[in-house]
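Colleague: let me see the structure of the following:
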Amino acid sequence: HNPVLTLDEDTYVKELLVGLDAFPAYYAHMGPTNLVGAPSVSLELPSRADSSEVRRRLDDGEWVVDLRHRRAFAHGHVAGSLSIGIDGSFATYLGWLIPWGTPLTLIGGTSDDVAAAQRELVRIGIDRVAAMVPGDPAEWADLVSLRRVEFAELATRPTDAVVLDVRRRLEYAAGHLAGSVHIPLHELSARLDEIPDGVVWVHCQSGYRSSIAASLLARAGREVVHVDGDFVLL
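Modeller: Model prediction:
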């Protein structure tokens, strides 16, 4: 007798996740998928979008994710797009953050990067990418930039700056900057209204998560500084 097979989906998910400090949103969908078996998927590259289609998708509230390195994203990106580089834990954080079922367009990087992203996404149950636009976004869009500084530059921040720490709770408890606001990355979208007014200087442990957070904040209309590099107590 396997008790898992007798649980309804909601109960199964709740019991699976009991006691976890934080878990990616896609976990709640993977259990039932694993029980019934994943559908067959195609890893054929998605169709290429043009600039007007990307803008329409952004206006419709869909997710447009830039696969390039966070430094390239800061230098210039499509307004409203999100920075989740293929060079890091791409699928983990995208799966953690994206509202389940939201259409996804991948931009930046190469066609090989898009293919690699698709392979990672399939493993977490996201088996369809709506569209792609590989290559340099500057070739087809007017880009906006994002201020990026090294971690040591936090020491020179204005006195009225808001310092936002998006690390996990255990990381924060092990040491954090005095006066910083703590909102773990996976909670950020739901807690944007808790961030005080002012320019937000956002950091994590290494710079990858803070780039994601900075892009989420910029999309929400906040003025933001991406603090890159390894965390140290200043």
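
Colleague: hey, let's count contacts and neighbours off CA atoms from now on
Modeller: OK.

Colleague: residue 96: neighbour count?
Modeller: 20 (other C-alpha atoms under 10 Å).

Colleague: name the element it belongs to?
Modeller: Assigned by DSSP states H and E, residue 96 belongs to helix 90-97.

Colleague: here is a second sequence; please produce its structure as well for comparison:
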Amino acid sequence: MELENIYIVLVEPEYSGNVGFVARVMMNFGFKHLILINPKIDFNEASIYAVHAKPILYNAIILDDLTKLKDFTDFNIGTTSKHGHDYNLLRMAITPRMLADAIKDVNGKIGLIFGRESIGLKNEELKFCDIIVTIPASHMYPSLNLSHAVAIILYELFLSKNSNKPVKFRESSRIEKEKLLEYFKRVLDAINYPSHRKERAFIVFKHIIGRSFISGREAFTLMGVFRRILLSLS
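Modeller: The predicted model follows:
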């Protein structure tokens, strides 16, 4: 994992101060790339809070839609304060420390996505993500301030970087993962998997692939297996 390959993504941030503080925290821990999706802020005000991290703020990439992030990243990690469970698979999440351990050997470009201060990430935006992360906190008030949440996760990634191991494999690309997921969909169709369960199965498989950060060879092997299944069924 290289910190310069990680993009901090804020979806429709609402408070200028938070964006400035996020830029400052990014500089504290050695992160350079900030992407803002349809920001609702005053950049002049945000720059006051950024202090010496103004260059990060001024060089931020502005996008009008989250899906355009695919042009920059290979993996996308969403964040939520709402814990998932067996009946809410979309929000099944790992901790920041588990995330740091999972991606320490990854060499691709990673988007770390944070939602709005008011409502966080919407379900459709979480579906865009490969993994979901949540910060354990008191049940009395589990929702952290945006900049505080960013700081905690970046700290864990920064700490993990010191124990990074050499990369021994090539991670699967975004295109390879999309093809793999498409094969999985085709298999579900071919075996007449109940339509009301398909989305659940797809989310489970996508999260498994996301958490494992499979290699390109592993992705091709799985695609080969799915192709044989489809041929056998046709």
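
Colleague: after superposition, what is the TM-score?
Modeller: The TM-score (TM-score structural alignment, normalised by the length of structure 1) is 0.31; 122 aligned residues with a C-alpha RMSD of 5.5 Å.

Colleague: next structured bit after the helix holding residue 96 of structure 1?
Modeller: Next in sequence after helix 90-97 of structure 1, counting helices and strands by DSSP H and E, comes strand 104-107.

Colleague: next helix or strand past that next one?
Modeller: Using DSSP H and E, the helix or strand that follows strand 104-107 of structure 1 towards the C-terminus is helix 111-123.

Colleague: list the buried residues in that next one.
Modeller: By neighbour count with 16 or more other C-alpha atoms under 10 Å, helix 111-123 of structure 1 contains the buried residues 111, 113, 114, 117, 118, 119, 120, 121, 122.

Colleague: and the residues you listed, which is closest to residue 208 of structure 1?
Modeller: residue 117 (16.3 Å; C-alpha to C-alpha).

Colleague: from residue 93 of structure 1, how far off is that closest one?
Modeller: Separation of residue 117 of structure 1 from residue 93 of structure 1 (C-alpha to C-alpha, to the nearest Å): 12 Å.

Colleague: do the same with residue 30 of structure 1
Modeller: Distance of residue 30 of structure 1 to residue 93 of structure 1, given as C-alpha to C-alpha: 15 Å.

Colleague: do residue 165 of structure 1 as well
Modeller: Taking C-alpha to C-alpha, one finds residue 165 of structure 1 at 16 Å from residue 93 of structure 1.

Colleague: when the two are compared, which one has more neighbours?
Modeller: Ranked by neighbour count (other C-alpha under 10 Å), residue 165 of structure 1 and residue 93 place residue 165 first, with 26 against 19.

Colleague: wouldn't the more buried one be in contact with residue 211 here?
Modeller: No - with contacts counted by C-alpha atoms under 8 Å, residue 165 of structure 1 stays clear of residue 211, the gap being 11.8 Å.

Colleague: overlap in contacts of those two?
Modeller: Counting by C-alpha atoms under 8 Å, 6 or more residues apart in numbering, residue 165 of structure 1 and residue 211 have no common neighbour.

Colleague: which residue ranges of structure 2 form helices?
Modeller: Using DSSP state H, the helices of structure 2 run over 16-28, 43-50, 54-58, 96-103, 123-127, 146-161, 174-190, 195-212, 216-233.

Colleague: list the buried ones in the first one?
Modeller: Meaning helix 16-28 of structure 2. Residues of helix 16-28 of structure 2 classed as buried: 16, 17, 18, 19, 20, 21, 22, 23, 24, 25, 26, 27 (neighbour count, 16+ other C-alpha under 10 Å).

Colleague: tell me what angle it forms with helix 146-161.
Modeller: Angle of helix 16-28 of structure 2 versus helix 146-161, following axes from the mean of the first three to the mean of the last three C-alpha atoms, to 10 degrees, is 10 degrees.

Colleague: can you get me the start-to-end distance on stretch 104-119 of structure 1?
Modeller: With C-alpha to C-alpha as the measure, the ends of stretch 104-119 of structure 1 fall 14 Å from one another.

Colleague: and if you look at stretch 22-36 of structure 2?
Modeller: End-to-end distance for stretch 22-36 of structure 2, by C-alpha to C-alpha: 11 Å.

Colleague: which residues touch the residue lying closest to residue 215 of structure 1 once chain neighbours are set aside?
Modeller: Excluding its sequence neighbours, the residue lying closest to residue 215 of structure 1 (C-alpha to C-alpha, 6 or more residues apart in numbering) is residue 82, at 5.2 Å. Taking C-alpha under 8 Å, 6+ apart, we find residue 82 of structure 1 in contact with 63, 64, 65, 66, 212, 215, 216, 219.
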